[in-house]
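need a structure here:
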Amino acid sequence: MTIAPSRDTTLCISLAGRPGTFGVRFHNHLYQQLGLDYYYKAMTTEDLPAAVAGIRALGIRGCGVSMPYKEACMALVDEIDPSAAAIESVNTLVNTQGRLKAYNTDYLAVRQLLEQHGLDPQTAFALRGSGGMAKAVASALRDAGFNQGLIVARNEQAGRQLADVCGYAWQPELGDLCPPMLINVTPIGMAGGADAQALAFPHAAVAAAERVFDVVALPVRTPLVQLAEKLGKPVITGLEVIALQALEQFVLYTGIRPTPEQVESAVAYAREG
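Next up is the predicted model:
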């Protein structure tokens, strides 16, 4: 059943530097399955304060926040949930009668994935990245008991700061190190980007790794994931992250938790886009 938007439709949006279609298709598919008078639209902006003010003023119920806005949103809301406050990074805004509360469902999704995949907290890892999503992943690892970590980031200030906050080491490049788990939390391998065909880690490191985790969701099979699969390594994909975080956003926006079957259908539909 398709529900046509009306003057009473509740609007939810996303803000991203490069808007994608996954969230749009995922949320709208669930709205239709559940018969909810909601509509979701992806947007971008060059004026974040004005955009957030518009969310408040226009009664937009929820907003997904992606790169490069995750940290800048912190100063623009009324309340910050512990999931976002602990890592100073936002990916979800919920508007309740003009009052904006910020969350980080990326953090919640990664915590769930670590449990679902049964990862041993004693596993040493290297995480490449130092932005808002990297903060979410590194903090989720820290809070799950992973204490043997290395932050790999060319931005020394951001990299050192993230490493210090989480109790990990930092260095600008991986070099000859070959840790058991490799985690990419940069745009390397993202479709349409300058590094779409690049590997986030050296071939030798991937060959030596026991597991590879790539947070990039588009494409699902990034060059890093393809290489890991070719070498027979277990992988965690960005699709898993984006699906879980989108589900938690949906619950925050609507107050309804869909069934696993409904979520599976929405993910499959979103992937077709």
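
from here on, contacts and neighbour counts on C-alpha atoms
Noted.

how far does stretch 12-31 sit from its chain's centre?
Relative to the centre of its chain, stretch 12-31 is centred 13 Å away, using C-alpha atoms, centre = their mean, to the nearest Å.

first-to-last residue distance for that stretch?
11 Å (C-alpha to C-alpha, to the nearest Å).

I'd like the next helix or strand past the longest helix anywhere in the chain.
The longest helix of the chain (DSSP state H) is helix 238-254. Where DSSP states H and E defines the elements, the next helix or strand beyond helix 238-254 is helix 260-271.

what is the burial count for E229?
Using other C-alpha atoms under 10 Å, E229 is surrounded by 15 other residues.

separation between I55 and Q97?
Distance from I55 to Q97, by C-alpha to C-alpha: 11 Å.

ugh, wrong one, I meant A75
From A75 to Q97 the distance is 19 Å (C-alpha to C-alpha).

for S265, same thing?
With distances taken as C-alpha to C-alpha, S265 is found 32 Å from Q97.

check I87 too.
For I87, the distance to Q97 - C-alpha to C-alpha - is 26 Å.

neighbour count winner among these two?
Using other C-alpha under 10 Å as the criterion, I87 and Q97 rank with I87 on top: 23 against 11.

and the strands in the stretch 1-150 of the chain?
Using DSSP state E, counting those that start in this stretch, the strands of the stretch 1-150 of the chain run over 10-15, 38-43, 62-65, 79-80, 92-96, 99-103, 125-128, 149-152.

and the fifth one, what does it pack onto?
By that I understand strand 92-96. strand 62-65, strand 99-103, helix 238-254 (3 or more C-alpha pairs under 8 Å, 6 or more residues apart in numbering; DSSP states H and E).

to compare against the first, here's another:
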Amino acid sequence: MEKVFGLLGHPVGHSMSPLIHNNAFLKLGIEARYHAFDVKPEFVKEAIDGIRALNISGCNVTVPHKIAVMDFLDEINDEALQIGAVNTIVNKDGKLIGYNTDGRGYVKSLLDETEEDIREKSVLIIGAGGGARGVVTALLRHGVGNIEFTNRTIEKTIPLVKLAKEFHVPSATIEKEVAEENLINYDVIINTTSVGMSPNIHHSPLSLKLLKTDTIVSDLIYNPLETKLLQEAKERGGKTVNGIGMFVNQAALSFEHWTGVKPDITQMKKNVLQQLGGTTC
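Down below sits the predicted model:
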């Protein structure tokens, strides 16, 4: 009998998750189908009940439900608890277990694409939302030299500073203008906000006028493939990393949680790039 997997989010019409997961099932000969389920916030509990009732084998969870679903799961693994959000649900014989693969997927893509050791590097995080929490947790678990945070609402960075202290990693909150004046202090700059995402492609979360050469500048956004932030970084001699690697790697980790099988990450990336009209590498 064909297994069913899905995505819980609102809206979900733009998602490329069905494309990459269904292709992976097909390539591996797994009898399964992945669907995108548009779930309004007031129906999250009913959606989780539906996973049980319909014996759906597993789901991804995207905005705005990554926190809300936690109240209705049977178990949440330590990493997801630390992040405070779930992006992957596994139905294990009727027991719903929550995981978060976002941060691990991001760090893997950062290491793969830059081929650099970041354990002693100084990192600047732009943003303090759910995306930042996942990335920061994974970076702290991996190890970094120190980490600073800037956000439009400074108060929202306080939980991230506390999280860094738990790992005994030096951290601080810094105003955007101060960060822009002291870019020489950072080896890695990561945008976790939606600023610069299509259709607002002419916006950037930070000015890079004082960027030092070879700084790694990473953007979780993958549409467009090269945001204004990354364009400016490239012009100033920075190393750039877009959000495709994170998207594909977190999806692959979810797939592995569900099936116990590693999908072809290169093929997943090709599918996404083809859909976005980029090069297939």
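
now the longest helix of structure 1 on structure 2. Mean distance?
Its aligned residues in structure 2 lie a mean 0.8 Å from helix 238-254 of structure 1 after superposition (mean C-alpha distance after the TM-score superposition for structure 1).

tell me the residues of structure 2 aligned with that helix.
Aligning helix 238-254 of structure 1 against structure 2 (TM-score structural alignment) gives residues 243-259.

what are the buried residues along that stretch?
Across stretch 243-259 of structure 2, burial judged by 16 or more other C-alpha atoms under 10 Å covers 243-255, 257-258.

surely G127 of structure 2 meets N151?
Yes - G127 of structure 2 is within contact range of N151, at 4.8 Å (criterion: C-alpha atoms under 8 Å).

so what's in contact with those two at the same time?
T157 (C-alpha atoms under 8 Å, 6 or more residues apart in numbering).

show me the contacts for whatever residue of structure 1 lines up with I97 of structure 2.
Applying TM-score structural alignment, one finds that I97 of structure 2 aligns to K101 in structure 1. By C-alpha under 8 Å, 6+ apart, K101 of structure 1 lies in contact with 77-81, 93-95.

kindly indicate the member of those residues with the most neighbours.
Within those, L93 tops the neighbour count with 30 neighbours, counted by other C-alpha under 10 Å.

so that residue versus Y253 of structure 1, what's the distance?
Distance, L93 of structure 1 to Y253 of structure 1, by C-alpha to C-alpha: 9 Å.

who touches both of the two?
Common neighbours of L93 of structure 1 and Y253, using C-alpha under 8 Å, 6+ apart, are G62.

picking that back up, so which of the contacts of K101 of structure 1 persist in structure 2?
Contacts conserved in structure 2 for those, counting by both residues aligned by TM-score structural alignment, their matches' C-alpha atoms under 8 Å: 77-81, 93-95.

out of those residues, which is nearest to A200 of structure 1?
L93 (30.2 Å; C-alpha to C-alpha).

what do we get in structure 1 for I48 of structure 2?
Using TM-score structural alignment, I48 of structure 2 sits opposite V52 in structure 1.

the closest residue to its match other than its chain neighbours: neighbour count?
Leaving aside its chain neighbours, V52 of structure 1 sits nearest to L76 (7.1 Å; criterion: C-alpha to C-alpha, 6 or more residues apart in numbering). Applying other C-alpha under 10 Å, we find 15 residues neighbouring L76 of structure 1.

aligned partner of L76 of structure 1 in structure 2?
By TM-score structural alignment, L76 of structure 1 lines up with F72.

pretty sure that match sits against A47.
No - counting by C-alpha under 8 Å, no contact exists between F72 of structure 2 and A47, whose distance comes to 9.8 Å.

mind picking the two most distant members of the kept ones among the contacts of K101 of structure 1?
For those, the farthest-apart pair by C-alpha to C-alpha is D81 and N95; their separation is 13.1 Å.

next up, the contacts around G84 of structure 2.
Shown in contact with G84 of structure 2 (C-alpha under 8 Å, 6+ apart): 67, 133.

how about the helices of structure 2, start to end?
17-28, 44-53, 78-83, 102-114, 130-142, 158-166, 176-181, 228-235, 244-259, 265-276.

JSON lines for those, including distance to K3 of structure 2?
Below are those laid out as JSON lines (distance: least, C-alpha to C-alpha, whole Å):
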{"stretch": "helix 17-28", "distance to K3 of structure 2": "10"}
{"stretch": "helix 44-53", "distance to K3 of structure 2": "12"}
{"stretch": "helix 78-83", "distance to K3 of structure 2": "25"}
{"stretch": "helix 102-114", "distance to K3 of structure 2": "24"}
{"stretch": "helix 130-142", "distance to K3 of structure 2": "29"}
{"stretch": "helix 158-166", "distance to K3 of structure 2": "38"}
{"stretch": "helix 176-181", "distance to K3 of structure 2": "47"}
{"stretch": "helix 228-235", "distance to K3 of structure 2": "40"}
{"stretch": "helix 244-259", "distance to K3 of structure 2": "11"}
{"stretch": "helix 265-276", "distance to K3 of structure 2": "20"}
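
many thanks, have a good one.
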